[in-house]
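Engineer: Generate coordinates for the sequence data below:
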Amino acid sequence: MIVRTPPTTASSGRGRGLLIAFEGGDGAGKSTQSRLLGQWLQEQGYAVLHTREPGGTTLGRTLRELVLHGEDGSVAPRAEALIFAADRAQHVATVVRPALERDEIVLTDRYLDSSVAYQGAARELGHEEVRDLSLWAVEGLVPDLTVLLDVSPEQGRERRGAVHDRLEREADDFHDRVRHGFRTLAADAPERYLVLDAGEGVDGLADAVRARVAGLLEARR
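Structural biologist: From the prediction side, this is the model:
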C-alpha cells in the first residue's frame, strides 16, 4: 500500500529525495515508527511517500499474497528469495525511484536488508548471495538511512497476537537468525544505520528517529 502526503508550499526546492527504510523482525513496530516520522516530516513541509515491501505495487500485492498467504503454505527458499527480489525490482523501478526524482522522502516498511536477514541468514542461503541479488534488482539503490528496530522473537510474538503469516509462524530459532542477520548488517555499516531497542516506548523511539533524520536533512541542505 502506498500513501503519498503532498508537500506544503514551504517544501519547494529542498533538494533531492531521501530513502529511509524501517527494518526489524516481525512485531518490531516498523509501521508505527514510519507513520510517526512521516507525520513529523509533513509538519516540516516535506513531501512524503509511505510504502512497503512486499506489496508496494500492484504486482507486489499479488506476490505478497502468494509468498505469505499461499494456499499450500509451501515456498522453496530460493523461490522465496527470487519472489522478494522481483517485488523489490518492480517497487524501486515504478514507485521508489520516481518519488526520489520528485524530491520526495520515501519511507519504506522493509527493504533489501529484510531479504538478507530472512532468506540469507534465517534460510541459510548466504548473506552475500542474497544481498547481491537484491542489489542487482534495485540497480544498487541503498537507503540513506536504515532504522533497525531490534526485537526478540518472544517480544515479536507477543506483539503480533494470534494472527501470523507464513514467515511469522516460523520457530524462534528462525527468528533468532533473522535478528542476528539484521545486527550483522548494522555492524558492517554503522554510519548508515540507527539501531534502537524495539522494547522502548513508542514516543522515545520516535524522538530518536526524528533526531537522526533531522541531522540527515540538515546535512543535505
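Engineer: Please count neighbours and contacts with C-alpha atoms only from this point.
Structural biologist: Will do.
Engineer: Can you tell me which helices and strands the helix or strand containing residue 187 packs against?
Structural biologist: Applying DSSP states H and E as the criterion places residue 187 in helix 172-188. Counting contacts by 3 or more C-alpha pairs under 8 Å, 6 or more residues apart in numbering; DSSP states H and E, helix 172-188 is packed against helix 112-115, strand 145-150, helix 153-160.
Engineer: mind listing what's buried in the helix or strand just after that helix?
Structural biologist: Of the helices and strands lying after helix 172-188 in sequence (DSSP H and E), the nearest is strand 193-197. Under the neighbour-count criterion of 16 or more other C-alpha atoms under 10 Å, strand 193-197 has 193-196 buried.
Engineer: Quick check: residue 101 touching residue 19?
Structural biologist: No: the criterion here is C-alpha atoms under 8 Å, and residue 101 misses it with residue 19 at 11.1 Å.
Engineer: okay, the two: which has more neighbours?
Structural biologist: residue 19 (20 against 13; other C-alpha atoms under 10 Å).
Engineer: Could you look up the SS state of the more buried one?
Structural biologist: Under the three-state scheme (DSSP: H, G, I helix; E, B strand; the rest coil), residue 19 adopts strand.
Engineer: wouldn't it be in contact with residue 106 here?
Structural biologist: Yes: counting by C-alpha under 8 Å, residue 19 does reach residue 106; the two are 4.9 Å apart.
Engineer: Pull up the overlap in contacts between the two.
Structural biologist: Listed as contacting both residue 19 and residue 106 by C-alpha atoms under 8 Å, 6 or more residues apart in numbering are residue 100.
Engineer: between the longest helix along the chain and strand 193-197, how many degrees?
Structural biologist: Of all segments of type helix in the chain, defined using DSSP state H, the longest is helix 202-220. Inter-element angle recorded for helix 202-220 and strand 193-197: 170 degrees (by axes from the mean of the first three to the mean of the last three C-alpha atoms, to 10 degrees).
Engineer: Kindly provide the distance from the residue nearest in space to the middle of the chain to residue 143.
Structural biologist: Among the residues of the chain, the one closest to the centroid is residue 110, at 1.8 Å (C-alpha atoms, centre = their mean). Distance, residue 110 to residue 143, by C-alpha to C-alpha, to the nearest Å: 11 Å.
Engineer: Here is the second sequence; please produce its structure so I can put it next to the first one:
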Amino acid sequence: MKGRFISFEGTEGSGKTSVIKEVQKYFQNQGYTVLITREPGGIKISEKIRDIILDVDHIEMDARTEALLFAASRRQHLIEKVIPALKEGKIVLCDRFVDSSLVYQGIARNLGLEEVYSINKFAIESTLPDLTIFVDVRPEVGLKRVFNTPNREINRLDLEKLKFHQKIYQGYLDLITKYPKRIKKVNGEQPILDVADEAINLIKSII
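Structural biologist: The predicted structure follows:
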C-alpha cells in the first residue's frame, strides 16, 4: 500500500492545526494509520532550526537566510520522517510544506517564486504532496484569532505588519491558480467541523 502525503497551508491563525487533528481522528477511525507532523519542525534537528527561525529576538534575520533555514529544516524532516512514513503506507498530514516557502519568502519577502523554488527543489528533490489543502481565512480574521487566543505562541512572523500577511494570502490564491490539480481550497471561516469535513472529502478523492 502506498502512503499519501497531504499538506495543509494557510495564513497565520487559519486553524490548520485544529483541522488536521479532526482529519486524523476521522481517518484513524476508518482504519488508516495517520501521522501528523509540522514544518518547520517535526523532528529534533528541524525543531531546533524552527526555534532559530521563529524567535522574536531574531528580527535582524536576512530574508535569504530565512529561506535557506526553512529549506534545510524541510530536507531533514522529509528524509528522516515523511518519506519513511510514506513507504510504510501511512497517511501523512503535514502542517505546512514547500508552498509556505514559496509564499512567505518568494512572494512576501520579494525573493522571487522561482528563486525560492530552486532552493527547495534541491531540498525536496521530486517529493511533493499528493494533495495540498489551503485553509482559506482572510488575514485580518486570522490575526485576530492569533492575538485573542490565550496561551498561543506568538512568533516572529505573527508580528509582521498586516500588508505582509495580505501578500501571503494573495500569494496562496495565486498558487492555487498556478497548481489547481494539487492545491485545493476549503473555507476556513466556518465552524471547525465543517472545515474538517471539506478537507476529509478532498482527501477521500485521492485515497
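Engineer: just checking, what residue in structure 2 corresponds to the residue nearest to the centre of structure 1?
Structural biologist: Here residue 110 of structure 1 is matched to residue 96 in structure 2, going by TM-score structural alignment.
Engineer: cool, residue 80 of structure 1 as well?
Structural biologist: In structure 2, the residue matched to residue 80 of structure 1 (TM-score structural alignment) is residue 66.
Engineer: what about the helix holding residue 187 of structure 1, how far off from structure 2?
Structural biologist: Superposing on structure 2 places helix 172-188 of structure 1 at an average distance of 0.9 Å from its equivalents, by mean C-alpha distance after the TM-score superposition for structure 1.
Engineer: can you check stretch 31-41 of structure 1 too?
Structural biologist: Its matched residues in structure 2 lie on average 0.7 Å from stretch 31-41 of structure 1 after superposition (mean C-alpha distance after the TM-score superposition for structure 1).
Engineer: what range in structure 2 does that stretch sit on?
Structural biologist: Under the criterion TM-score structural alignment, stretch 31-41 of structure 1 matches residues 17-27.
Engineer: residues in contact with that stretch?
Structural biologist: Contacts of stretch 17-27 of structure 2 (C-alpha under 8 Å, 6+ apart): 8, 33-36, 93, 95, 192-193, 195-197, 199-200.
Engineer: and that stretch, how far from the chain's centre?
Structural biologist: How far stretch 17-27 of structure 2 lies from its chain's middle: 14 Å, per C-alpha atoms, centre = their mean, to the nearest Å.
Engineer: Equivalent analysis for stretch 150-157 of structure 1, please.
Structural biologist: Centre-to-centre, stretch 150-157 of structure 1 and its host chain are 17 Å apart (C-alpha atoms, centre = their mean).
Engineer: okay, and it goes to which residues in structure 2?
Structural biologist: Aligned by TM-score structural alignment, stretch 150-157 of structure 1 corresponds to residues 136-143 of structure 2.
Engineer: On the three-state scheme, the residue mapped onto residue 59 of structure 1 from structure 2 is what?
Structural biologist: Mapped onto structure 2 by TM-score structural alignment, residue 59 of structure 1 lines up with residue 45. Classification of residue 45 of structure 2 by three-state DSSP places it in helix.
Engineer: Number of residues surrounding residue 45 of structure 2?
Structural biologist: Counted with other C-alpha under 10 Å, residue 45 of structure 2 comes out at 15.
Engineer: so it makes contact with residue 73?
Structural biologist: Yes: contact status for residue 45 of structure 2 versus residue 73: in contact at 7.3 Å, counting by C-alpha under 8 Å.
Engineer: Tell me the spacing between residue 167 of structure 2 and residue 65 of structure 2.
Structural biologist: 20 Å.
Engineer: Residue 5 of structure 1: neighbouring residues, count only.
Structural biologist: 18.
Engineer: Chain neighbours aside, what residue packs nearest to it?
Structural biologist: Among residues not flanking residue 5 of structure 1 along the chain, residue 48 sits closest, at 5.1 Å (C-alpha to C-alpha, 6 or more residues apart in numbering).
Engineer: In contact with the one you found, which residues are there?
Structural biologist: Residue 48 of structure 1 is in contact with 4-7, 38, 41-42, 104-107, counting by C-alpha under 8 Å, 6+ apart.
Engineer: and with 7 Å instead?
Structural biologist: Residue 48 of structure 1 makes contact with 4-6, 38, 42, 104-106 under the criterion C-alpha atoms under 7 Å, 6 or more residues apart in numbering.
Engineer: so which of those hold up in structure 2?
Structural biologist: Contacts from the contacts of residue 48 of structure 1 that recur in structure 2, judged by both residues aligned by TM-score structural alignment, their matches' C-alpha atoms under 7 Å, are 38, 42, 104-106.
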